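Engineer: below are the sequence and a predicted model for it; my questions follow.
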Amino acid sequence: MSANTASGTTLRLTRYAHGGGCACKIPPGELERVLAGLAPGVPGDAAGTLLVGLETGDDAAAVHLDGTGIAVLATADFFTPVVDDPYDWGRIAAANALSDVYAMGGRPLVAVNLLAWPRDTLPLELAALVLRGGLDVTREAGCHLAGGHSVDDPEPKYGMAVTGIADPDRLLRNDAGRAGLPLSLTKPLGVGVLNNRHKATGEVFPHAVASMAALNREASEAALAAGIRCATDVTGFGLLGHLYKLARASGVTAVVDASAVPYLEGACEAARDGFVSGGTRRNLAWVAPHTDFGGADEVTRLLLADAQTSGGLLLAGEIPGAPVIGELVPAGEYPLVVR
């Protein structure tokens, strides 16, 4: 289903957005300055114990319901159009929001829509296609979708707030990494540069859409079955950005074997041709002072920092089918090392 065939229009949604997908996030360094000093609130009558909050910038909040074996997970994620097809955008945004729950080792229970729409500029029929894409992916995930919130906005945005549950003793956390563990990645990198090429040229990359719309459910379940305890997903801050947060929170150094990192077909060419988002360049600028890049060239650095939308899980451990791209070692001079 596409903007052309389903609505009879030739509108390109990406033309209505200043950024694209998770590349439109506030830069990580700026965000950390905004959040600095904001201690989590502790209500006196809170119905549970906060297990994961702001401290490590993990993928979702987690609250242990006292007296039960249940942790409630809460997250929200939304962004501007990453592709022109409204149905695909909805699918991708839903998979991306659900990924935060999977990245914590949880199961999504219920989601609500978050929709911003320029109602005087873009037909509401396209918004309906976006919502349909989100609905279909939540059905695939076995997650209820019930209502949401919408606003009239000059720039289209879509995503979801998601609530899930997990075993509080088996959470996947970004602060649980230990030296000696391998690093695995469950989806190839490169959707950022391919999406940027799509926005600039109109070229369509079905394999990138398929990667972004794929749920991280099976990878999460495999990680739990393998006894893995440390994970995050790779989204707007790029592989290096999310890995830096993991290494910093865990008190280790992460070593990346650049030659082992998988990329989507056409990603390396798109990076060499200059289809690099501002978000990716900001990611690289943020991690550069904390990274020993060795002999890695500029294209490799940009791809490792490429702002992903609905990327894969980054695991401190091994699961079937996921390539090992590096390892965690005792903390050294740099939190990140690229070889």
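Structural biologist: Thanks, I have it.
Engineer: for the rest of this, base every contact and every neighbour count on C-alpha atoms.
Structural biologist: Noted.
Engineer: what helix or strand is the residue positioned nearest the centre of the chain located in?
Structural biologist: Most central residue of the chain, judged by C-alpha distance to the mean C-alpha position with C-alpha atoms, centre = their mean, is residue 235 at 2.9 Å. With the criterion set as DSSP states H and E, no secondary-structure element contains residue 235; it sits in neither a helix nor a strand.
Engineer: kindly report the same for the one 10 residues further on.
Structural biologist: Residue 245 belongs to helix 238-250 when assigned by DSSP H and E.
Engineer: which elements pack onto that helix?
Structural biologist: Counting contacts by 3 or more C-alpha pairs under 8 Å, 6 or more residues apart in numbering; DSSP states H and E, helix 238-250 packs against strand 231-233, strand 252-256, helix 278-287, helix 298-304, strand 336-338.
Engineer: tell me the angle of that helix relative to helix 278-287?
Structural biologist: Going by axes from the mean of the first three to the mean of the last three C-alpha atoms, to 10 degrees, helix 238-250 is angled at 40 degrees with respect to helix 278-287.
Engineer: what about the helices in the stretch 1-150 of the chain?
Structural biologist: According to DSSP state H, counting those that start in this stretch, the stretch 1-150 of the chain carries its helices in the segments 3-7, 28-35, 86-103, 124-141.
Engineer: which of those helices sits most buried?
Structural biologist: A comparison of these by mean neighbour count, using mean count of other C-alpha atoms under 10 Å, puts helix 86-103 on top with a mean of 30.
Engineer: put this beside the first:
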Amino acid sequence: MKTELKSVAEAVRSYGGVLRKQPIKEIFEKLSLTHQYGTQLPNYGDDAAVIPWKDGFLLLAADGMMTGLLANEPYAAGKAAIMVTVNDIYSMGGRPVGLVNVLASGDNEQRSLIIDGIQKGCRKLQVPMLGGHLHPDAPVQHPSLSVAILGWAKNVLRGHLAEAGDDLVLVVDIRGQAGCHSVVSWDANSGKSSEELLHRLDALPLIAERGLALAAKDVSNAGILGTASIMMENSGKGAEIDISAIPKPKSLDLKDWLLCFQSFGFILAVKPEQSMEVLSIFSERNIAAKVIGHIHSEPVVTVKQGGESETLFDFRKDEITGISV
């Protein structure tokens, strides 16, 4: 009989949000050859590019919305485009400066809903949309939206700097509800004020500026375990993750929760002696933050529950993004 842990591990390994990362390796290998022309820091799967600038760092990121979400829920897609790019900047220890977009939509109603969603997202997260480009003749079945964001950080959190001996910390806001219908997601933004959302997000640059962590990643469409595993892959490390330690809302079953996209979710690697301070920063903001595992040098991610253990990824033979230090 298949146990819950084995079922979860199989679901994560076969999840579309994880499998869709596989083409990244070829693109990364080709385009990273152009890095010789810039002054940016090396990128091993970060949520944003890092460019030294004056007494800090410029952060540059971009996201594209899935076609199905745009076609089925255009207003929600517009909001999500702002949320995901803003989260990318905060996950790196930065704060947003501004956004630009490229929108393709040939249907007036669809385009209006997307723009209304973008406007709502910008107002909610208090970041300006500074410009962009429009293709007004795309078929209604095939809209597209990409958003780029510029941010700035005094100190940065990187996706590849997890070290053996670190605690693996999960940060999520379980005060929310199921999100978009087109993707498995958790909406912890609706019903909260701009001040509350920004206070919550500002915990990340605060942690970076205090030197309490070096590594962090935004929980992407790979889900909680997928994102934690990508951090391990990028860092050339492994981890043992305790499923029972993961904070979870009562309204979702375990498998759905572990796979869903988070409107506010981050994975951090933290020295054990600094974990309590990091957890308290989030606790003060009414955010669930827990040590869910420990990082080790062997590049294998295992999940455990009770006395049972299951290998999730063995990066000596497995790849998600194929990017590692």
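Structural biologist: Looks like it came in fine. Because the structure is a prediction, the values reported are computed rather than measured.
Engineer: any idea how many residues pack against the spatially closest residue to residue 311 of the second structure that is not a sequence neighbour?
Structural biologist: Once flanking residues are discounted, residue 311 of the second structure sits nearest to residue 302: 4.3 Å by C-alpha to C-alpha, 6 or more residues apart in numbering. Other residues within reach of residue 302 of the second structure by the criterion other C-alpha atoms under 10 Å amount to 19.
Engineer: and the gap between residue 302 of the second structure and residue 275 of the second structure?
Structural biologist: 21 Å (C-alpha to C-alpha, to the nearest Å).
Engineer: swap in residue 163 of the second structure?
Structural biologist: Following C-alpha to C-alpha, the distance that separates residue 163 of the second structure from residue 275 of the second structure is 14 Å.
Engineer: cool, residue 222 of the second structure as well?
Structural biologist: Distance, residue 222 of the second structure to residue 275 of the second structure, by C-alpha to C-alpha: 25 Å.
Engineer: which one's more surrounded, these two?
Structural biologist: Comparing residue 222 of the second structure with residue 275 by other C-alpha under 10 Å, the one with more neighbours is residue 222, at 26 against 22.
Engineer: show me what the more buried one aligns to in the first structure.
Structural biologist: When the first structure is aligned by TM-score structural alignment, residue 222 of the second structure is paired with residue 237.
Engineer: just to check, the residue nearest to residue 311 of the second structure is in contact with residue 237?
Structural biologist: No: judged on C-alpha atoms under 8 Å, residue 302 of the second structure makes no contact with residue 237 at a distance of 11.7 Å.
Engineer: and the strands in the stretch 151-300 of the second structure?
Structural biologist: Assigned strands in the stretch 151-300 of the second structure, in chain order: 167-172, 177-178, 185-187, 215-218, 238-242, 261-262, 265-270, 288-296, 300-305 (criterion: DSSP state E, counting those that start in this stretch).
Engineer: make CSV out of the ones you listed and add distance to residue 209 of the second structure.
Structural biologist: What follows is those, written out as CSV (distance: least, C-alpha to C-alpha, whole Å):
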stretch, distance to residue 209 of the second structure
strand 167-172, 18
strand 177-178, 32
strand 185-187, 28
strand 215-218, 13
strand 238-242, 26
strand 261-262, 24
strand 265-270, 14
strand 288-296, 19
strand 300-305, 29
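Engineer: what does the helix holding residue 245 of the first structure contact?
Structural biologist: Outside helix 238-250 of the first structure, the residues that touch it by C-alpha atoms under 8 Å, 6 or more residues apart in numbering are 56-57, 174-178, 231-235, 253-254, 280, 283-284, 286-287, 304-308, 314, 328, 335-336.
Engineer: of those, buried ones?
Structural biologist: Applying a neighbour-count criterion of 16 or more other C-alpha atoms under 10 Å, the buried members of these are 57, 174-178, 231-235, 253-254, 280, 283-284, 286-287, 304-308, 314, 328, 335-336.
Engineer: what comes up buried for stretch 112-121 of the first structure?
Structural biologist: For stretch 112-121 of the first structure, burial by neighbour count (16+ other C-alpha under 10 Å) applies to 112-118.
Engineer: in CSV: those residues, plus distance to residue 129 of the first structure.
Structural biologist: Supplementary listing: those in CSV, determined by distance: C-alpha to C-alpha, whole Å:
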residue, distance to residue 129 of the first structure
112, 16
113, 13
114, 14
115, 12
116, 14
117, 13
118, 15
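Engineer: which ones among those are found in strands?
Structural biologist: Within those, membership in strands is found for 112-117, as judged by DSSP state E.
Engineer: I'd like those laid out as a markdown table, including distance to residue 182 of the first structure.
Structural biologist: Converted to a markdown table, these look like this (distance: C-alpha to C-alpha, whole Å):
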| residue | distance to residue 182 of the first structure |
| --- | --- |
| 112 | 36 |
| 113 | 36 |
| 114 | 37 |
| 115 | 39 |
| 116 | 41 |
| 117 | 43 |
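Engineer: show me what residue 83 of the second structure aligns to in the first structure.
Structural biologist: In the first structure, the residue paired with residue 83 of the second structure according to TM-score structural alignment is residue 95.
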